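Novice: Provided below for reference: sequence and predicted model.
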Amino acid sequence: MQNVQSSAELSAEPIVYVVDDDEDMRESLLDLFLVTKKRASAFSNGPEFLEMADISAPGCLVVDLRMPGGTGLDLQQHLSLAGSRLPVIFLTGHADIAASVKAMKAGATDFITKPFASQDLLDAVDHAIRLDSERRKTDAEYGRIRALADTLTPREKEVMSAVVSGLMNKQVAYELGISEMTVKLHRMSLMRKMQSRSLADLVRKAEQLQRG
């Protein structure tokens, strides 16, 4: 394995993983990412990458489509089965349309044919890292809202579901077979627990929970 800019101080920075059986290509890509001040780490094959890399780290994967002992598509599948959503950029020296379609359907962010312009790859990497960052922010926000929702009592969850569906307090009371005053108390409590100052914010959070 070859590493570039691997100090502990950079551990929170996005990392560009390179997997390619061509040593010259690995060295070239690492040099490119070093010059452009990107943190990068390279591996000669998929199994080595899966064994040694932190697939939960922020960043992206640049992988050769055709490698002995396991293709880039095989590696993409392994990542998917492992629950990793690391963005994948495929490199290939073959104009393989079928493989390109399969890779993109499986979630690849880009498919670049060798030889390629350095800027095209850098643009693809920047795009992949942005997507990964946005996804992580969304996941973090969902986790925060999920934690708030877990503090609700079963009855408060019922009231929230009814309220965000558009029912008024008296309608919620009728649906749940409780008094309107009890609904108001539950509503006040759940708004506080969900850290929502408005119905619109509560609806937004409920929608995020549903998308989960």
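Specialist: Thanks, I have the structure now. Residues are numbered from 1 along each chain as shown.
Novice: drop to CA atoms for contacts and neighbour counts, all remaining ones
Specialist: Will do.
Novice: leaving out the residues flanking it, which one is nearest to the residue in the chain sticking out farthest from the centre?
Specialist: Most distant residue from the mean C-alpha position of the chain: residue 179, 43.7 Å away (C-alpha atoms, centre = their mean). Residue nearest to residue 179 in three dimensions, not counting chain neighbours: residue 173, with 5.4 Å by C-alpha to C-alpha, 6 or more residues apart in numbering.
Novice: so the one you found is in which element?
Specialist: helix 169-176 (DSSP states H and E).
Novice: residues making contact with that helix?
Specialist: Helix 169-176 is contacted by residues 159, 162, 163, 179, 180, 182, 183, 184 when judged by C-alpha atoms under 8 Å, 6 or more residues apart in numbering.
Novice: can you check stretch 78-85 too?
Specialist: Under C-alpha under 8 Å, 6+ apart, the answer for stretch 78-85 is 55, 56, 86.
Novice: kindly indicate which of these lies nearest residue 155.
Specialist: residue 56 (36.7 Å; C-alpha to C-alpha).
Novice: ok so, going back, and the contacts of helix 169-176 as CSV, adding secondary structure?
Specialist: Below are the contacts of helix 169-176 laid out as CSV (DSSP: H, G, I helix; E, B strand; the rest coil):
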residue, secondary structure
159, helix
162, helix
163, helix
179, coil
180, helix
182, helix
183, helix
184, helix
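Novice: pasting the second one now:
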Amino acid sequence: MKTVYIVDDNEVIRSLLHNALSRRGDCHLYSFDSGNAFVAALDGLEEGVLLLDIHMPGLSGLDVLSRLAATDRRIRTIVMTAKAEIALAVEAMKRGAGDFIEKPFAIEDLMGLVDRAFEALQDARDQAAPRETARMQIERLSAREREVLVGLVGGLSNKEIALDLDLSPRTVEIHRANVMSKLEADSLAAAIRVALTAESAHFA
């Protein structure tokens, strides 16, 4: 089941959205009457789509987006704004909102955005899986093996790496063989691909 969070201080709107989304039959629904209440629960929330009102007492929708961006929660946000609030909508997008919709809106239009948000979450999962696998492989390497891998990614030969690290070429060859084994790479190109997938700028 998918998860949708509704955050709006207007009880009528929360109820309307809850009823409309419940008819989909494929969503767990959680409603919050303020940005403060949502942020207080944030640490325990799972992946999902957030329908977020921009104007609320206490923490505004923009405030909530800033708090959300500071976490590792995988939550795709659709901001609900009043008409002619394009500047606010743009600011919301800058703070991490995936989409926005102007009130009043047709439920069918909102459902289309919800579907698109779930597709974006699936795409993010698909892209994250190989990165996570590559990072786990990189973590198997010792500090010295990572240094050798950095050299390989930089296009250095074994001799050049040996000079840089003040090692013998034979020692570099041993480290290189260990790198290939731990990365499950059958070629230098495959090892470099793993490093780049794992965002090699950050593993050294």
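Specialist: Yep, it's here. Because the structure is predicted, anything quoted here is derived from the model rather than measured.
Novice: could you pull out the helices for structure 1?
Specialist: Ranges of helices within structure 1 are 23-35, 46-52, 72-81, 97-105, 118-149, 154-164, 169-176, 180-193, 199-211, based on DSSP state H.
Novice: please pull up the equivalent of residue 32 of structure 1 in structure 2.
Specialist: Matched to structure 2 by TM-score structural alignment, residue 32 of structure 1 sits across from residue 20.
Novice: likewise residue 88 of structure 1?
Specialist: By TM-score structural alignment, residue 88 of structure 1 lines up with residue 77.
Novice: can you add distance to residue 191 of structure 1 and neighbour count and give the contacts of stretch 78-85 of structure 1 back as a markdown table?
Specialist: Formatted as a markdown table, these follow (distance: C-alpha to C-alpha, whole Å; neighbours: other C-alpha atoms under 10 Å):
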| residue | distance to residue 191 of structure 1 | neighbour count |
| --- | --- | --- |
| 55 | 37 | 19 |
| 56 | 34 | 10 |
| 86 | 35 | 24 |
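Novice: and the equivalent of residue 200 of structure 1 over in structure 2, how close does it get to residue 127 of structure 2?
Specialist: The equivalent of residue 200 of structure 1 in structure 2 is residue 189 (alignment by TM-score structural alignment). Remark: distance between residue 189 of structure 2 and residue 127 of structure 2 (C-alpha to C-alpha, to the nearest Å) = 20 Å.
Novice: could I get the contacts of stretch 78-85 of structure 1 as JSON lines with distance to residue 127 of structure 1?
Specialist: Supplementary listing: the contacts of stretch 78-85 of structure 1 in JSON lines, determined by distance: C-alpha to C-alpha, whole Å:
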{"residue": "55", "distance to residue 127 of structure 1": "18"}
{"residue": "56", "distance to residue 127 of structure 1": "18"}
{"residue": "86", "distance to residue 127 of structure 1": "13"}
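Novice: which position in structure 2 pairs with residue 170 of structure 1?
Specialist: Taking TM-score structural alignment, the alignment pairs residue 170 of structure 1 with residue 159 from structure 2.
Novice: what about residue 62 of structure 1, distance to residue 86 of structure 1?
Specialist: Separation of residue 62 of structure 1 from residue 86 of structure 1 (C-alpha to C-alpha): 10 Å.
Novice: quick one: the longest strand along structure 2 to helix 107-139, angle?
Specialist: Among the segments of structure 2 that qualify as a strand by DSSP state E, the longest is strand 75-82. Orientation note: strand 75-82 of structure 2 sits at an angle of 150 degrees relative to helix 107-139 (axes from the mean of the first three to the mean of the last three C-alpha atoms, to 10 degrees).
Novice: look up how far residue 105 of structure 1 lies from the residue nearest the centre of structure 1.
Specialist: With distances taken as C-alpha atoms, centre = their mean, residue 135 lies nearest the centre of structure 1, 4.1 Å away. As judged by C-alpha to C-alpha, residue 135 of structure 1 and residue 105 of structure 1 stand 18 Å apart.
Novice: right, I'll leave it there.
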